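Novice: Below: sequence and its predicted model.
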Amino acid sequence: MSEDGGQTDAFETAVTVLQSGTVRVRSEDDILLARQEARAVAEEIGFSTTDVTRIVTGVSELTRNMHLYAEDGIMKWREIEAGTDRGIELVFDDDGPGIDDVEGVLRAEHSTSGGMGRGVQGTKKLMDGFDITSNPEDGTTITVRKWT
């Protein structure tokens, strides 16, 4: 856990960015657009069908949360390379109210909406790297990585 409430996992590897893009998330339609863009990039990178599904599921969960709790946010994607490994990095950034219990969310013991509260924890399990920073002043930033 980083000092600012972040959970860090496997981000120490230096990467080269091969291409990148951004999707603004303000509506349900933007959630669909983010899913479609992530799917296209993951398929272009060469992920298996199973991993493409994992990536799109994570994008769906995190963009839906961003829209639901912050109303407005940005998903940034980057095709990355580290040595012979290729992957995708996705950053979900909003200026919303933040998550008041990050550890509870990561244990799937906390839900703001009254749901099961497993979206963030589930996304963490689907990815190879996960980092979350959240506070009321700056909102929430979640970064995930998946390697082929």
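Specialist: Yep, it's here. Numbers count the residues shown, from 1 in each chain.
Novice: rest of the way, CA atoms for contacts and neighbours
Specialist: Noted.
Novice: Let me see the ranges of the strands in the chain.
Specialist: With DSSP state E as the criterion, the chain has strands at 16-25, 73-82, 85-94, 129-135, 139-147.
Novice: can I get the ones you listed in CSV with mean neighbour count?
Specialist: Below are those laid out as CSV (neighbours: other Cα atoms under 10 Å):
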stretch, mean neighbour count
strand 16-25, 15
strand 73-82, 21
strand 85-94, 21
strand 129-135, 22
strand 139-147, 22
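Novice: Next, format these as CSV and append distance to residue 56.
Specialist: Shown next, in CSV, are the strands of the chain (distance: least, Cα to Cα, whole Å):
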stretch, distance to residue 56
strand 16-25, 14
strand 73-82, 12
strand 85-94, 11
strand 129-135, 15
strand 139-147, 11
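Novice: And here is the other one:
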Amino acid sequence: MIIVLSKDAMAIQKEQDVVPFRNRVKEYAVKIGMSLVNQTKLITAASELVRNMLKYGGGGSTLIEVISKGRENGIRLTFADKGPGIKDIPLAMQDGYSTGKSLGLGLPGAKRLVSEFDIKSTPGKGTTVTVIKWKNG
């Protein structure tokens, strides 16, 4: 069972919101004693997901949570937008697939950097991505 130890919500409406969000994620990761390597993986995944939310969803909201499960602590990040949604999630999760002019490494790349990855999307209603990076995972 996951217990939320603390949480912090941030709205992401423009590019200038990305750096303060990344800094906040880093603060929480440092606070729980996450290694530099795992901090870097978490922040890289968070950057990719927050930029996707801006680019494809027109911005949205984020939630940063410090969580624990047994003796393990971690950071859970939730990204929610009210954009056009993703019609074909399995296709979007393939390396090289992009609806924009990118390399298409965003979602699958972010998934590889975190411990747990969940995406839910409804065309016309938006997308929610939730990731967890465990302190030691």
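Specialist: Received it, and whenever you're ready, just let me know what you need. Owing to the predicted nature of the structure, the values given are computational and were not obtained by experimental measurement.
Novice: TM-score of the superposition?
Specialist: TM-score of the superposed chains, computed with TM-score structural alignment, normalised by the length of structure 2, equals 0.94; 135 aligned residues with a Cα RMSD of 1.0 Å.
Novice: before we move on, the earlier item: residue 62 of structure 1 is nearest to which of the strands of structure 1?
Specialist: Ranking those by distance to residue 62 of structure 1, with Cα to Cα as the measure, places strand 85-94 first at 7.0 Å.
Novice: now the angle from the closest one to strand 73-82?
Specialist: Per axes from the mean of the first three to the mean of the last three Cα atoms, to 10 degrees, the angle that strand 85-94 of structure 1 makes with strand 73-82 is 160 degrees.
Novice: Next, the angle strand 129-135 makes with strand 85-94 of structure 1.
Specialist: Counting by the same axes, to 10 degrees, strand 85-94 of structure 1 points 10 degrees away from the direction of strand 129-135.
Novice: ok, average deviation of strand 85-94 of structure 1 from structure 2?
Specialist: Its aligned residues in structure 2 lie a mean 0.4 Å from strand 85-94 of structure 1 after superposition (mean Cα distance after the TM-score superposition for structure 1).
Novice: tell me the contacts of the residue nearest the centre of structure 2?
Specialist: Closest residue to the average C-alpha location of structure 2: residue 46 at 4.3 Å, with Cα atoms, centre = their mean. Residue 46 of structure 2 sits next to 22, 77, 110 when contact means Cα atoms under 8 Å, 6 or more residues apart in numbering.
Novice: Now the last one: closest residue in space that isn't a chain neighbour?
Specialist: Same thing as residue 110 of structure 2. Leaving out its chain neighbours, the residue that sits closest to residue 110 of structure 2 by Cα to Cα, 6 or more residues apart in numbering is residue 45, at 4.4 Å.
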